[in-house]
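> structure for this input, please:
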Amino acid sequence: MNQIIPHHQTITKVKVPPSKSYAQRAILAASLGESPMQIKNVGNSEDVRHITSLAKQLGALVEKQDQSLMITGRINSPESELNIGESGLGCRLIGPIAGVLLKDYKIIGEGSILDRSMAPFLTILPQIGLKCHLNKNKLPARISGFAQGGEINIDGSMSSQYLSGLLMTLPLLNEKSNVKVANLTSRPYIDITLDVLRKFNIQIEEPQPENFIINGTQNYQLKQAYTVEGDYSGASIWMVHGALKKGIQINGLNPLSVQGDKAMLIALKKAGVNYEWVNDTLTIYKSIIQPFNFDATNCPDLFPSLVVLAAAAKGTSTFLGVNRLSNKESDRGLVLQEEFTKLGLNIQLKGNQMVINGTGGLKGGKINAHNDHRIAMAGAIAAALTNEGAIEIIGKECTSKSYPEFWEDFDLD
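Have a look, this model is predicted:
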């Protein structure tokens, strides 16, 4: 399906969706406990639905109550074939976690996840006693053995999600574990994992950076309902929209969040955008955008929003972290270059660097979302920069992966 966004479309108030990064971790954490736990504000994104399905496949009883889930873990026997849908995080978390509950299991997926490498499993899982077989480094994954703790060394340069999977698994094992990580990228996502684990009564020590000490025989527990905080990734789209149009009030964010995409506020300051907080409401003011430089290595999901912001500036902006974009829902760096060229924006990719030569405006046109939710949303807000004409998004439905209410919030049919 396609979506046409007129250049005059203006939104001045919005509530952001729940963070799927937090929601997915919390749902799995609850499924690993043995007492009922309530997760509030989970949202309706595809990734959350996939993780909820995984919780059930692992044997949890899941009852939906409006925007909440009541989860009781280990009620039923886990399934030996686990379908992670298109959730990359779900795959990398469930790889080791299922080894606590099953001796032999298979991980399958759907859509774009089948084209993404899972090669790190081949070096990580054997260190906790699990054998793994992949199809040319991709799914399906066949895993067997008995998970056990101990001394573990991993390379964190491919994705921090593999480390998150270990951090959620190792507390359940009998042995004490010592995990040492080299070349860790996306550290903020590990901080999200640790934040969720603390809420579920799991203790992990970090005596030195990237060295994690985990005692075994811990139990996942909640003293009260867990509420998922708002998503900075989705909010970044509205931040740019507000700065380019008439300003915007964004509700539902945690000002003290450890989400890596909160760094969008740093990028806004660099670009000359003014904003202020009142409790959990962030107000972005219409601003004159200046060229800026920004390191997005630890927040690669911000690239699409950053590209639109840089397009609004007259001059050259430079971003680092392009090497983090090739294993997303699309090869996001190349797709941004290809699709925004159609709108008149000059984007150059130089190794790990993206250089954007902004002119302060874009022309209307048609772009393909490439089944990438963040490309579709960036294309929508890019319409704010067209002096005339609209932008048409091919494949608008992909926004359901992280933000199913996006087009409704954009006040479009």
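
> hey, let's count contacts and neighbours off CA atoms from now on
Fine.

> where along the stretch 1-150 of the chain do the strands fall?
2-6, 13-15, 37-40, 61-65, 68-72, 81-83, 104-108, 130-135, 138-145 (DSSP state E, counting those that start in this stretch).

> what helices or strands is whichever helix or strand comes after the longest one leaning on?
It refers to strand 138-145. Where DSSP states H and E defines the elements, the next helix or strand beyond strand 138-145 is strand 151-155. Other elements packing on strand 151-155 under the criterion 3 or more Cα pairs under 8 Å, 6 or more residues apart in numbering; DSSP states H and E are helix 121-124, strand 177-182.

> next, the structure of the following sequence, for comparison with the previous one:
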Amino acid sequence: MTTRKIISHSIQAPTVTVPGSKYLANRYIVIAALAGGVTTLRNLPQNDDIEAALEAVSQLGARVSYVDDGVVEIEGITNFQLDSDITINCRDSGTLSRFITAVASNMTSDVVIDASEQMKQRPMDEVSQSLRELGVVVDSDKLPIRLRGPILGGVVELDTSRSSQYLSGLLIACLRAESDTRILLKGKTVSSSYIQLTKDAIARFGGVVSEVSDTELLIPAKQQLRATEINVASDVVSSSYFMAAGLLAETSIRLESFDFESPQGESQFYMVLEKMGAEVVKQGESLVVGYKGPLKGIDVDMGDMPDVVPTLVVLALFAEGKTNITNIAHLAFKESNRIVDLCDQLNRLGANIEYSNDSIHVSGGQDLQLSNLSSCHDHRLAMSFALIGIRLPGVVVEDAQAVEKSFPLYWEFLEKIGVKSEEL
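Below you'll find the predicted structure:
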């Protein structure tokens, strides 16, 4: 476990190009494994989650070749009957655990899906039960899970009120089902923009998902996906940290190659910042976020952009007035409980943050005191907590290596824009 202290900053209108999106990359990798031919992925982010995903599809029989930095070729699986049982370790990736469990259900030999101790605590009930109803043999509702396919298809009900990843995984997996699959949605679907991300990714490989109604999806059987070439767009969640860094330093920041067209809810985070008083300018494919005065507290529904909630909470600490963040119950099922752990850690600074099972309420302008903050082994908390050091130099982030999950070069990127830290 590593610990980082934020020493100082000298941010002066920097320009940043953020690495490719792990959300897109995770989808492209598993779909490429089901496609015929060789898919080329460029600007692929290099982090622990993506390494785990590439290793997982290779264990299932896809051929993975590293061509250059950030460039990978994936030849799709040709034999869905493995010679021997395999165990796939999803490490700390909740997304992969849901996606690869569904994809592996196309195999006609036994596959065990396992993960870190922390990931074993995350719910898998919905995807396990859905796969059983679609003809897959599944031995458990929690990791590790042993399963054997193939997916026969049919009709299944799915509760998406806790995580959209269950649905995304099934949409991808059922592309190869023996017969058509109808998924009936129940409960309020959280992070619906991530479902659109999955549908768009499937379409890039020639796959089809039809919307029968708002609560019913149809996936035609035995689809022949086509290999393709994709330049992975910049990660919009990672971009949020640099937007916040510029505002906390009372300067501006330019983000190059920003993905304005992304259906991912977090791509609209700059609009939240604009509502708080930031100056936002679009310049071609660049986004400039600038400070033009103290930020103001706001009331905001973050249901469709959950992964930038920690970034927003940190900004809200230094805003005027109160920020009320709602519709975020699904944050309890991330790498940490991002409601409880986020707020409890920040309150160690003397912050005034209240929370419920689906909301966070931050009173800005508090007199904060230096304290060590634990990332709780959550990359989003680690990266957000680091930003506090711009206003409160000397703050310490424990378990700082958690950033390796999605952004291993985060500390170097902060250094490039003028935020200095040291490993203790």
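
> re the thing from before, the strands of the stretch 1-150 of structure 1: which one's closest to Arg92 of structure 1?
strand 104-108 (10.1 Å; Cα to Cα).

> the closest one maps to which residues in structure 2?
Under the alignment (TM-score structural alignment), strand 104-108 of structure 1 falls on residues 110-114 in structure 2.

> buried ones in that stretch?
Neighbour-count burial for stretch 110-114 of structure 2, counted by 16 or more other Cα atoms under 10 Å, picks out Asp110, Val111, Val112, Ile113, Asp114.

> how about TSV for the helices and strands packed on strand 151-155 of structure 1, with mean neighbour count and distance to Asp155 of structure 1 added?
Below are those laid out as TSV (neighbours: other Cα atoms under 10 Å; distance: least, Cα to Cα, whole Å):
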stretch	mean neighbour count	distance to Asp155 of structure 1
helix 121-124	19	9
strand 177-182	18	5
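
> now the ones you listed as CSV including distance to Thr283 of structure 1?
Conversion of these to CSV gives the following (distance: least, Cα to Cα, whole Å):
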stretch, distance to Thr283 of structure 1
helix 121-124, 43
strand 177-182, 38
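
> for Lys342 of structure 1, which of these is the nearest?
Closest to Lys342 of structure 1 of these, according to Cα to Cα: helix 121-124, at 38.5 Å.

> give me the distance from that closest one to the chain's centre.
22 Å (Cα atoms, centre = their mean, to the nearest Å).

> do stretch 338-352 of structure 1 as well
With Cα atoms, centre = their mean, you get 23 Å for stretch 338-352 of structure 1.

> matching residues in structure 2 for that stretch?
Using TM-score structural alignment, stretch 338-352 of structure 1 pairs with 344-358 in structure 2.

> contacting residues around the matching stretch?
317, 326-330, 332, 339-340, 343, 360-364, 366-371, 373-374 (Cα atoms under 8 Å, 6 or more residues apart in numbering).

> tell me which residue of structure 1 lines up with Asp125 of structure 2.
Here Asp125 of structure 2 is matched to Ala119 in structure 1, going by TM-score structural alignment.

> how close does that match sit to Gly360 of structure 1?
42 Å (Cα to Cα, to the nearest Å).

> same question for Ala267 of structure 1.
Distance from Ala267 of structure 1 to Gly360 of structure 1, by Cα to Cα: 17 Å.

> run a quick neighbour tally on the alignment partner in structure 1 of Ala316 of structure 2.
In structure 1, the residue matched to Ala316 of structure 2 (TM-score structural alignment) is Ala310. The local packing of Ala310 of structure 1 (other Cα atoms under 10 Å) involves 29 other residues.
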